[in-house]
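Visitor: The following comprises the amino acid sequence and a computationally predicted model.
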Amino acid sequence: MILINDAATLDNDGATAVLTLHNPPVNALSRVLREGIAAGIEAAAADGAVEAIVMICEGRTFIAGADIKEFGKPIEGPSLRELEDIVESCPKPVIAALHGTALGGGLELALACHYRIAVPSARLGLPEIKLGLIPGAGGTQRLPRMIGLKRALDMIFTGAPVGAATAHTLGIIDELAAGDLRAEAVRFASDIVREGRPQRKISEEDGRLAGEDVEAAIEEARATHGRKMKGFDSFEKALEAIANAARLPFAEGMAREGEIFAELLAGAQSKAQRYVFGATRAAAKVPDMAADTPTRSVTTVGIIGAGTMGGGIAMNFLSAGIPVTIVEAKPEALERGTGIMRTNYEASAKRGRIRPEDVDRAMGLLSPSLDMADLADRDLIIEAAFEEMAVKKDIFARLDGIAKAGAILASNTSYLDIDDIAATTKRPEDVLGLHFFSPANVMKLLEVVRGEKTATDVVATAMKLGRDIGKTAVLVGVCHGFVGNRMLSARQREANKLILEGAMPWEVDRVLTDFGLPMGPFQMADLAGLDLGWNRETSKGETIREQLCEADRRGQKSGAGFYDYDDKRKASPSKLVEKMIRARSKADGIKRRQISDEEILERLIYPMINEGAKILDEGVALRASDIDVVWINGYGWPVYRGGPMFFADTIGPAVVLTTMRELEERMGADFKPAPLLVRIVEEGRNFTGAV
């Protein structure tokens, strides 16, 4: 065995040289690995006893991508493109042996090899689009030549990896390994030499694209991916680069791919998306909690409430194979809730998201009950009842006498004080908040609310459990609304003021959707239902929302709210609502005026940033990046803008502070700058350290 460098060794297995790579934890293509591969290929090529070369990785995966820490820095050692040229021009066949994941640059390098073999469990993909980039080392040129434009467009735009079996069917993988990968790869290499197979160079193959209708493929990609990719700079650039595989010679396509990659890498959107990638990873780490903190076993779950939230929460655990007992007070409510759960599963099966047999498997893990005593042996119990403190306190007081010792008791409250809820029990150390977002079976965010007395192992369990059920868990502290809803309240306050001062709901909403959010505050209110928390007996008609509810305009479900809706729930501006708003302004003595889009955006976004600064200062959020992860995963903040706090850094905290001071002078204390915002500007810092 020859030690090439710290990341590569070379040894001969008969007439096949095996280049073994090891760059933990995921064999990223950093400088040391690139240098090791280049030197190993050259050494094997120069060895007269070697007839073929196998490239294989140690550890749990093949090369899982480029080293993101090197992005934007001068390249040292051979670049990935140079490395691919070395591999492809090698006079002896080079076979990539894949296991784990071959992602991004790892797959691009494998495509530059002459052949590929993989274990059946391997997964292959080009996820660069998720970082606001395109594959930059030949992925947009080699993949279409191998599998055609349509398939390549789908793989690159979803960024999702495909399994080895699918990759074999597509032609990306030449063989599936039936046993030990190294032994199978050496056998495959020997077969290639014995059979005299040519050294396949994808860069020289154009036959797969010869009959392609490029424009039709592009339009199909627009129809399939355009809505999801709206606002992303990388969308049009990726379309151009991939189409170039059919339009241009390989060398010209590669040159343009490199230019596009560099343009995107230097752009604000990719910087934001790469920041979000790191922020999401950071959110899983709790600074004051050791990584090896023990967790409690959660093999059974109980849920109180089978309404929209309770049912959605239950589906997360059922889909993960965890049995759930769900409790309701009335039989009709229990039947309705479990029926909706089944309907949701069946709809997913019809769309092909799960297999038909998965519906019965998941529902078979559900135990409906009308008796809270049936939760006595559950490891975790989540209360998803009405958002009223008295209701929740009563439930937790009862649970205290029912739940077994060591059970975790959680509330799905959106706003209420977890410490007050925990105080109704004799075990506040076992209590925390698990704030799921609606629809709970779809939305990625889970705010894990740590109370004053919540035990460390309970926090560790909740964070791990969030990952286990496919959520992005973010640890937050106790305050009204926690992180997301507290900031949302600041935005909603200004939205409600804006429509009385001169803007209309559809104008306010348009500014936010133009900014990149999926919907504005009034669209969101109509979707959720204007009567949430509203009571006809106590309503005084003092706000537009109360007046709408009193007029039975309760949102989409009633066919009218801030907007009018047709039978397909398509919204249109309402003359009646406009008249109602103008009358309210007059009654309140507010002189309406023309309000610019710029003011609307500043009035909606800057108070959110200001509230985020308060949240940070109070320790409710551990990091500014955690706030951004909350808003991206729970409220649809456009990932290409990086989150509210990253956006503040992008435009400059001084700009936010100056505007807040101007608004405070004109409009009062609602715009008083947060002390942390002032300090950050005075000290020349920013919130995230990423800009």
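Guide: Sure, I can see it. Residues are numbered from 1 along each chain as shown.
Visitor: contacts, neighbours, all on C-alpha from now
Guide: Will do.
Visitor: Now do the helices in the stretch 451-600 of the chain.
Guide: 456-468, 484-501, 505-515, 521-528, 544-550, 575-587, 597-617 (DSSP state H, counting those that start in this stretch).
Visitor: Kindly present these as CSV, with separate columns for mean neighbour count.
Guide: Putting the helices of the stretch 451-600 of the chain into CSV (neighbours: other CA atoms under 10 Å) gives the following:
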stretch, mean neighbour count
helix 456-468, 20
helix 484-501, 19
helix 505-515, 19
helix 521-528, 19
helix 544-550, 20
helix 575-587, 15
helix 597-617, 21
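Visitor: Can you say which of these is nearest to residue 406?
Guide: Set against residue 406 and scored by CA to CA, the helices of the stretch 451-600 of the chain come closest in helix 456-468, at 9.5 Å.
Visitor: what does the closest one contact?
Guide: Residues outside helix 456-468 that contact it (CA atoms under 8 Å, 6 or more residues apart in numbering) are 284, 289, 293-297, 320, 408, 429-432, 434, 446, 448, 450, 472-475.
Visitor: now do 7 Å
Guide: Residues from elsewhere that reach helix 456-468 (CA atoms under 7 Å, 6 or more residues apart in numbering): 293-296, 408, 430, 446, 448, 450, 472-473.
Visitor: Please check those residues and keep the buried ones.
Guide: The neighbour-count test (16 or more other CA atoms under 10 Å) marks 295-296, 408, 430, 446, 448, 450, 472-473 as buried among these.
Visitor: Next one for the comparison:
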Amino acid sequence: MGNINAAVDLQQDGDVAVIVMDNPPVNALGYVLRGGLMQAMEAVRAKPEAKAVVLIGTPRAFSGGADITEFGTIQKQPLLPEVIAVIEAFDRPVIAAMSGVALGGGLELALGCHYRVAAPGSKLGLPEVKLGILPGAGGTQRLPRLMGPVAALKAIVAGTHIPVEKAEGLVDAMCATREEAVAFARSCIGKPLARVRDRDEKLQEARANPGLLDEAAAPLLKRARGQLSPAACVQAVMGAVNLPFDEGLALERKLFRDLVNSKESRAQRHAFFAEREATKVPGMPAGLKAAPVKKAAIIGAGTMGGGIAMCFANAGIPVTIVELKQDALDRGMGVVEKNYRTAVSRGSMQEGDVAKRMALFTATTDWSAIADADVVIEAVFETMEVKREVFTKLDAIAKPGALLASNTSTLDVDQIASFTKRPQDVLGMHFFSPANVMKLLEIVRGKASSYESLARALAIGRAIGKVSAVVGVCDGFVGNRMLHKRSAQAEALLLEGALPQQVDAVVTKFGFPMGPYAMGDLAGLDVGWRIRQGRGTTAPIADALCEAGRYGQKTNAGYYKYDGRTPSPDPEVQRIIAEQQRKLGVNPRTIGDDEIFERMFYPMINEGARILEEGIATRPSDIDVIWMNGYGWPIRTGGPMHYADTVGLKHIADRLDFYADRNGDETLRPAKLLRDLANQGAGFAPPTKAAA
């Protein structure tokens, strides 16, 4: 506890006052910290011996930003803009000494200081756009004055962390220690105060060329797919260029208030907390520590195996890839290196990093190489017989206590565990393709999976930068089980009269990056065809496309025809659909976009309710996490279950009953949980304080 309040300590180092922020874990700028800063500044004002001020946090965090649990509530005074205004107007130099992270309101606080220094390795950024808002304490007005409006616009709309070494214009000096920061502050005594608000030299080019920001904003807004906050960020940065500072600040604050009260921001704040909740396993012993992973092994060098291995190498963890045949191993490693070379060509990796990453790989056909691995993940062909063979070998070779995981997307993890004498060490780790890109890791908990195994899997997810969710065992787990319901409706809609391009347009308009048919073409239609053949099921139109050799992009023809990767509607597909309609005696009809929308999404939500009933998912928000991070569900709606609550469960249940009656399809009937909640006028989850 500090001498100002619980979060702030005021110290004196000769002629420099040092204000220390310590509000664990990341110095969130809640009202206690804000109030402490105001009191500390007033205390320094009364100290004529203090010729300069250093504002410092902890090694972990200068400040991670606002306390978002205060959003949507009446915030206690002082607000952050008021704190920054006092610092900016102070009559002696105030230096922000940043270390760890300075994000969101934390960076805005630093921008309000007269100078900024930072420890090497610090990360700066304004990630508010990821919460459906914009920087509301001057960030959109001050950052362009230091970085230039184009660079600032890209940083604010992307919301990504900026390594301090690349934060051009933001930092006046690199100071690794508090002592160095104090020495820098001492060097500023007597100099004119450098207020960011008064600087406009980097705004001149954009003022002289009004189209410059429009050009920079266009691709950013296209990627945003209709989200409100990126467009508001652009508007605010344009205000920095075109308006006097105080007017730009007022515009920013108005835009912030509008956004923070929007459904979109509430949904994105829900997503933020949902990701953190998804890693909490009921019953997990408090304080359980996961054993460290010093070496990983992957069985299979195909697309999934290579991608999973890259996840470990990218995190600096040595990884062994095992294949049955040398040619398959060489081919897989060639793809891995090609992926890294592509990253270099795109500027997301340095040339020197390729050799460093590749040096972490051991490629072999010798299974004994996995004997010292802490985790072994199989990524082989998706049949139970192949899994039996692999896990029998793993059981014999892997060291005691090693985590044995299957990347299966549908198969019974309990049966896979039964192939070993250590089922407590077995679980599913379902990565999504491409594994080195997609954020989601679906951790599948078997009946015998120990808490130690779950803790280790969750720790691995954190180490390799994944968003993890723990689910139970069933066919397809959570994500693919719900996807199967959408796929069934996609097939039915084509038989009844819709066209692929019409359905895909409805889905992408909602915010998905791709519609179901374009996605199927990308993944390869033959994959689902083989699965259906193995299960003895059919999908008349999808099967007919495969029988015609139309497997998707790989054959330049699927639901669409392709020129490279560019799809276009194909009359041949319409002919195949019409032929199947005749065979099945279906009279096609005109289907409107509203029906398409409801049949694409409401059966999925209904299946989510069944998943909750069965305990396959612990929380509705876990389902949201899976769909937003693994399948492209638009984050601005908060995931399928959160979205259902905003629509109203009674409406969804009534529409499902309508389609079940009209189509004679009892699988569309509302799940008991959905119907019960609808009758109560309730939602899947009560609104949280932060999302309210």
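Guide: Structure received. The structure presented is a predicted model; accordingly, all values stated were derived computationally and were not measured.
Visitor: what's the most distant pair in the buried ones among the contacts of helix 456-468 of structure 1?
Guide: Between any two of those (CA to CA), the greatest distance is 21.7 Å, for 430 and 472.
Visitor: for the residue in structure 1 that residue 591 of structure 2 lines up against, what are its contacts?
Guide: Matched to structure 1 by TM-score structural alignment, residue 591 of structure 2 sits across from residue 595. With contacts defined as CA under 7 Å, 6+ apart, residue 595 of structure 1 is in contact with 502-503.
Visitor: ok so, going back, I'd like to know which of the helices of the stretch 451-600 of structure 1 lies nearest to residue 47 of structure 1.
Guide: Counting by CA to CA, residue 47 of structure 1 lies closest to helix 456-468 out of the helices of the stretch 451-600 of structure 1; the figure is 48.1 Å.
Visitor: In structure 2, what range does the closest one match?
Guide: Residue span in structure 2 matched to helix 456-468 of structure 1, by TM-score structural alignment: 451-463.
Visitor: Now do the same for residue 198 of structure 2: its match in structure 1.
Guide: That one, residue 198 of structure 2, aligns with residue 204 by TM-score structural alignment.
Visitor: Next: residue 542 of structure 2.
Guide: Using TM-score structural alignment, residue 542 of structure 2 sits opposite residue 545 in structure 1.
Visitor: And for residue 333 of structure 2?
Guide: Match for residue 333 of structure 2 (TM-score structural alignment): residue 338.
Visitor: again with residue 507 of structure 2
Guide: Residue 507 of structure 2 maps onto residue 512 in structure 1, by TM-score structural alignment.
Visitor: That match - nearest residue in space that isn't next to it in sequence?
Guide: Once flanking residues are discounted, residue 512 of structure 1 sits nearest to residue 520: 5.5 Å by CA to CA, 6 or more residues apart in numbering.
Visitor: burial of the one you found, as a residue count?
Guide: 22 (other CA atoms under 10 Å).
Visitor: Run a quick check on it versus residue 507, I expect a contact.
Guide: No: in this structure residue 520 of structure 1 lies outside contact range of residue 507 using CA atoms under 7 Å: 9.4 Å.
Visitor: Contact partners for residue 12 of structure 2?
Guide: So residue 12 of structure 2 contacts residue 18 (CA under 7 Å, 6+ apart).
Visitor: swap the cut-off to 10 Å and go again
Guide: By CA atoms under 10 Å, 6 or more residues apart in numbering, the residues touching residue 12 of structure 2 are 18-19, 44, 47, 49-50, 53-54.
Visitor: Mark which of those are part of strands, please.
Guide: Secondary structure assignment by DSSP state E places 18-19, 53-54 of the contacts of residue 12 of structure 2 in strands.
Visitor: Out of those, the closest to residue 224 of structure 2 would be?
Guide: residue 54 (38.3 Å).
Visitor: Quick check, that closest one in contact with residue 37.
Guide: No: counting by CA atoms under 10 Å, residue 54 of structure 2 stays clear of residue 37, with 11.9 Å between them.
Visitor: overlap in contacts of these two?
Guide: 19-20.
Visitor: In structure 1, what residue corresponds to residue 134 of structure 2?
Guide: Using TM-score structural alignment, the equivalent of residue 134 of structure 2 in structure 1 is residue 134.
Visitor: what secondary structure does its match sit in?
Guide: coil (DSSP: H, G, I helix; E, B strand; the rest coil).
Visitor: Identify the residue nearest it in space, chain neighbours excluded?
Guide: Residue 134 of structure 1 sits nearest to residue 128 (CA to CA, 6+ apart), 5.3 Å away.
Visitor: For the one you found, give me its contacts.
Guide: 65-66, 103-105, 134-136, 139, 156-159, 234, 270, 274 are the contacts of residue 128 of structure 1 under CA under 10 Å, 6+ apart.
Visitor: For residue 277 of structure 1, see how far away it is.
Guide: With distances taken as CA to CA, to the nearest Å, residue 128 of structure 1 is found 11 Å from residue 277 of structure 1.
Visitor: Aligned to residue 477 of structure 1, what sits in structure 2?
Guide: By TM-score structural alignment, residue 477 of structure 1 lines up with residue 472.
Visitor: can you tell me which residues contact the closest residue to its match other than its chain neighbours?
Guide: In space, and not counting its chain neighbours, residue 472 of structure 2 is closest to residue 616: 4.3 Å by CA to CA, 6+ apart. Shown in contact with residue 616 of structure 2 (CA under 10 Å, 6+ apart): 444-445, 470-474, 477-478, 608, 610, 623.
Visitor: What about these, which are in strands?
Guide: Going by DSSP E, the strands hold 444, 470-471 from the contacts of residue 616 of structure 2.
Visitor: now those in a markdown table, with neighbour count and distance to residue 2 of structure 2?
Guide: Converted to a markdown table, these look like this (neighbours: other CA atoms under 10 Å; distance: CA to CA, whole Å):
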| residue | neighbour count | distance to residue 2 of structure 2 |
| --- | --- | --- |
| 444 | 31 | 45 |
| 470 | 25 | 40 |
| 471 | 26 | 43 |
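Visitor: Return the member of the residues you listed nearest to residue 33 of structure 2.
Guide: Once CA to CA is applied, the member of those that ends up nearest residue 33 of structure 2 is residue 470, at 34.9 Å.
Visitor: quick one on the thing from earlier: measure the match of residue 134 of structure 2 to residue 49 of structure 1 for me?
Guide: Distance from residue 134 of structure 1 to residue 49 of structure 1, by CA to CA: 40 Å.
Visitor: Looking at these two, which is more packed in?
Guide: The neighbour comparison of residue 134 of structure 1 against residue 49 (other CA under 10 Å) goes to residue 134, with 32 against 13.
Visitor: Who are the contact partners of the more buried one?
Guide: Applying CA under 10 Å, 6+ apart, the residues near residue 134 of structure 1 are 104, 126-128, 140, 156-157, 159, 234-235, 237-239, 241-242, 257-258, 260-262, 264-265.
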